[in-house]
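K.L.:
Give me coordinates for this.
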Amino acid sequence: MTVAVAATDGMLPFEFSLACEVFGDDAANLPDPWYRLVLCGPGPVRLGRFLVEPEQETHHLARADMVIVPGWADLDREPPAALVAAVCAAHARGARVVSLCTGAFVLASAGLLNGRRATTHWAHAGELAARYPAVMVEPDVLYVDSGSVLTSAGKAAAMDLCLHVVRLDHGARVANTIARRLVVPPQRDGGQAQFVMTPLPEPGNHPLAELIPWAMERLDQPLSVEDLARRAGMSSRHLARHFQAMTGTTPLRWLLTQRIRRAQELLETTDDTIDVIAASTGMGTATTLRRHFQRTVGVPPDAYRRTFRIAPGAGR
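P.N.:
The predicted structure is shown next:
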């Protein structure tokens, strides 16, 4: 299988290097044949501080079996037309198209995400949703596999998606072999939440400026969307529009996410029981917390706590 990695000025070097590391030529103890990696771009390109010389022109992306688009750094600038056209042509031929981090903006510009679930780095999910309203953006997941089009969140989640692709093509044993070589977790499901805080609006003069801190101080209380709307002095529908614009999600989803994030923090930093944490985060009962935590994070609270309670000296 030919894997073509797009290389053009303005891409993020970490995601680019990550794709080359996973799908590259270091195939010791791996299946034969392995992927054939090729770099495609318009000539020597600068990725951060590095100068990369692609082996083939950008339009050769269209000939690959799988196209990988690393993170796109300058979101204020439209991606090159040649890159967008090549990605479209590859998809039309039946290639698998994968974006890492903000590479999703390239796929969205190409129209490949219209009507599809997709994700990107949480800090840019709201912008992706606003700029491309036909895309069903999921800001909290690690990656989304829509079959022929796959998207990931940033950095570590990009690695998760690459290992997921290897697992699809060669099975869990091979994916685990690569994970061990790179010293990363062998598998994190795509639906698992990004282990970061959901972005909050910047402090300042906006409709949610007073509401957000007010709600954050009362996560232990049974707040509803109606409570938030009443506090903000607006209708629930009006509140929903502001939340979508400012956070990239709905008020109810935002509120649940903040409760889960608070629970994560307590699991990481305290010895509180699940019942106590459930009460502290407004979940009410341990059963409710476990259900929502499992659905949102992808693992039970107890398993999450063990992950972040690695014994000193065990390595991370």
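K.L.:
Please make it C-alpha for all contacts and neighbour counts, starting now.
P.N.:
OK.
K.L.:
just checking, residue 70 touches residue 9?
P.N.:
No. Using Cα atoms under 8 Å, residue 70 and residue 9 do not qualify as a contacting pair, with a distance of 11.3 Å.
K.L.:
Tell me which of these two has more neighbours.
P.N.:
Ranked by neighbour count (other Cα atoms under 10 Å), residue 70 and residue 9 place residue 70 first, with 31 against 20.
K.L.:
got a list of what that one touches?
P.N.:
With contact set as Cα atoms under 8 Å, 6 or more residues apart in numbering, residue 70 has these partners: 5, 6, 11, 12, 15, 16, 19, 99, 100, 101, 102, 103.
K.L.:
Please apply the same query to residue 30.
P.N.:
Here residue 30 is in contact with residue 174 (criterion: Cα under 8 Å, 6+ apart).
K.L.:
Next, work out how far apart it and residue 114 are.
P.N.:
Residue 30 sits 36 Å away from residue 114, going by Cα to Cα, to the nearest Å.
K.L.:
Please enumerate the strands of the stretch 1-150 of the chain.
P.N.:
According to DSSP state E, counting those that start in this stretch, the stretch 1-150 of the chain carries its strands in the segments 2-6, 36-40, 45-47, 50-52, 66-69, 96-99, 117-118, 136-137, 143-145, 149-152.
K.L.:
Let me have these in JSON lines, adding distance to residue 161 and mean neighbour count as columns.
P.N.:
Below are these laid out as JSON lines (distance: least, Cα to Cα, whole Å; neighbours: other Cα atoms under 10 Å):
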{"stretch": "strand 2-6", "distance to residue 161": "15", "mean neighbour count": "25"}
{"stretch": "strand 36-40", "distance to residue 161": "17", "mean neighbour count": "20"}
{"stretch": "strand 45-47", "distance to residue 161": "21", "mean neighbour count": "18"}
{"stretch": "strand 50-52", "distance to residue 161": "23", "mean neighbour count": "13"}
{"stretch": "strand 66-69", "distance to residue 161": "11", "mean neighbour count": "26"}
{"stretch": "strand 96-99", "distance to residue 161": "9", "mean neighbour count": "25"}
{"stretch": "strand 117-118", "distance to residue 161": "13", "mean neighbour count": "24"}
{"stretch": "strand 136-137", "distance to residue 161": "17", "mean neighbour count": "20"}
{"stretch": "strand 143-145", "distance to residue 161": "6", "mean neighbour count": "26"}
{"stretch": "strand 149-152", "distance to residue 161": "6", "mean neighbour count": "27"}
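K.L.:
Please give the structure of this sequence too, so both can be compared:
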Amino acid sequence: MTFSAVSPDEIAQPKPELRIGFLLMNHFTLMQVAGLVESLRFAADESFSSRQIFCQWEWMTCDNQPVTASCGLPVSPTAPLDFNQHWDYLVLAGGLLEETRNPPAWLLDAVREIHARNIPIITLCSGAFIVGNAGLLDGKRCAIHFTTRDEFRQRFPKAIPVIDKTYIKDGGIISCPGGTAIDLAADLIRKHCGEMRAEKGLQYLLVDNGKSRSTKKATGEAATLLYDNPAVRKVIDFMRHHLDSPLPLSEVAEFSALTVRQLNQLFIKNTGYTAAVYWRRMRLEHARKLMSDTDSSIHAIATTCGFSDASHLVDWFRKQYGETPGSFRKRRRDVEKLVKP
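P.N.:
Sure thing, here's the model as predicted:
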């Protein structure tokens, strides 16, 4: 397997729907990185063309020099390390513990800043030790490999290690302890690029359909693995069933038997957002999906997603995604033209 940069001529100009930065630590575990990026590759373009259209990714290292995977494969970075990039996710690809037990202070500062910017951080293998050292796992569940459980507990006594999950999302950190990371990749693609592209990757990677359905149920349904707090899961499920109803937050709090202040504190701790912001982001994601999958008018979508009118949706859509619904739809059409034979 060869990791190489895609030439500028091969990269489509429209904005991709999923952009991931990979920070490869020396002696990183190849299998997880390969499973994640190969899934992205199949979702990024039609057939086997492998152009980075719907998805884009960059390989980076701490010193902008080549690193060596734990199996001995040398890998060169395709982009300089720049934490100011606007990724949808930053992957900390760890491997041998010697490389992640005591990360440098500048890296810990950068990871904290990324987290403060609400960019989700994905840890692969021992990458969890980096965010643990940054103090971002206190009170949070973290999926780790069973061989590192004792040391992890000793180093991070305030974290909650879990050894029987393929991945866990808690408080803006997505931890994946081992395996191929294909199920994690499928859920990310499903969220950002749609069900068809997620299934395409699973099919091309010869993942059994029955297994993929059970994986989806285990990892993607009703945020079961996303947030460990039952009250948060209950409220998120309530929000999901009321996307078209702009209810006052006081009614949501009443449903959860909490005060508005308690509800917001609970959501900030578990999701990084207040309850109102989290609910609005859910409604915006649903609106974007409807814009992608239907020909419904912006006014109709606004009503379906609980916005007062089309202008209200347009304003929040621009703030969230940096473009208007109209430009988003045009970009989608432009991308579709690029991938047609």
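K.L.:
Of the strands of the stretch 1-150 of structure 1, give the one that comes closest to residue 239 of structure 1.
P.N.:
Nearest of the strands of the stretch 1-150 of structure 1 to residue 239 of structure 1, taken as Cα to Cα: strand 136-137 at 19.2 Å.
K.L.:
tell me the average deviation of the closest one from structure 2 after fitting.
P.N.:
On superposition with structure 2, the mean distance recorded for strand 136-137 of structure 1 (mean Cα distance after the TM-score superposition for structure 1) is 1.2 Å.
K.L.:
re earlier: and of the strands of the stretch 1-150 of structure 1, who's closest to residue 255 of structure 1?
P.N.:
Of the strands of the stretch 1-150 of structure 1, nearest to residue 255 of structure 1 by Cα to Cα is strand 136-137, at 17.7 Å.
K.L.:
In structure 2, what range does that closest one match?
P.N.:
Alignment note (TM-score structural alignment): strand 136-137 of structure 1 is matched to residues 160-161 of structure 2.
K.L.:
Could you list the residues in contact with the matching stretch?
P.N.:
By Cα under 8 Å, 6+ apart, stretch 160-161 of structure 2 touches 137, 138, 139, 140, 141, 142, 143, 144, 149, 152, 153.
K.L.:
ok now it, how far from the chain's centre?
P.N.:
20 Å (Cα atoms, centre = their mean, to the nearest Å).
K.L.:
Repeat that for stretch 77-86 of structure 1.
P.N.:
Computed by Cα atoms, centre = their mean, the separation of stretch 77-86 of structure 1 from the middle of its chain amounts to 22 Å.
K.L.:
now swap in stretch 245-264 of structure 1 and tell me
P.N.:
From the chain centre to the centre of stretch 245-264 of structure 1 is a distance of 16 Å (Cα atoms, centre = their mean).
K.L.:
Just tell me the aligned range of it in structure 2.
P.N.:
The aligned range for stretch 245-264 of structure 1 in structure 2 is empty, by TM-score structural alignment.
K.L.:
Just put the contacts of stretch 160-161 of structure 2 in CSV and tack on distance to residue 218 of structure 2.
P.N.:
Listed next are those as CSV, based on distance: Cα to Cα, whole Å:
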residue, distance to residue 218 of structure 2
137, 23
138, 25
139, 23
140, 19
141, 16
142, 16
143, 14
144, 17
149, 23
152, 25
153, 26
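K.L.:
May I have the distance across stretch 204-215 of structure 2, first residue to last?
P.N.:
For stretch 204-215 of structure 2, the first-to-last residue distance is 16 Å (Cα to Cα).
K.L.:
same check, this time on stretch 231-238 of structure 1
P.N.:
End residues of stretch 231-238 of structure 1 are separated by 13 Å (Cα to Cα).
K.L.:
can you map out the helices along the stretch 201-316 of structure 1?
P.N.:
Remark: helices assigned in the stretch 201-316 of structure 1 by DSSP state H, counting those that start in this stretch are 211-216, 225-232, 236-247, 251-269, 274-280, 286-297, 301-307.
K.L.:
Redo those helices as TSV? Include distance to residue 134 of structure 1 and mean neighbour count.
P.N.:
Converted to TSV, the helices of the stretch 201-316 of structure 1 look like this (distance: least, Cα to Cα, whole Å; neighbours: other Cα under 10 Å):
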stretch	distance to residue 134 of structure 1	mean neighbour count
helix 211-216	28	14
helix 225-232	25	16
helix 236-247	14	17
helix 251-269	20	19
helix 274-280	36	19
helix 286-297	24	18
helix 301-307	34	15
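K.L.:
Would you tell me which of these gets closest to residue 84 of structure 1?
P.N.:
helix 236-247 (26.6 Å).
K.L.:
separation between residue 129 of structure 1 and residue 119 of structure 1?
P.N.:
Using Cα to Cα, residue 129 of structure 1 is found at 10 Å from residue 119 of structure 1.
K.L.:
The two - which one has more neighbours?
P.N.:
residue 119 (33 against 22).
K.L.:
Trace the more buried one over to structure 2, please.
P.N.:
In structure 2, the residue matched to residue 119 of structure 1 (TM-score structural alignment) is residue 143.
K.L.:
Next, count neighbours for the closest residue to its match other than its chain neighbours.
P.N.:
Once flanking residues are discounted, residue 143 of structure 2 sits nearest to residue 162: 4.7 Å by Cα to Cα, 6 or more residues apart in numbering. For residue 162 of structure 2, the neighbour count with other Cα under 10 Å is 18.
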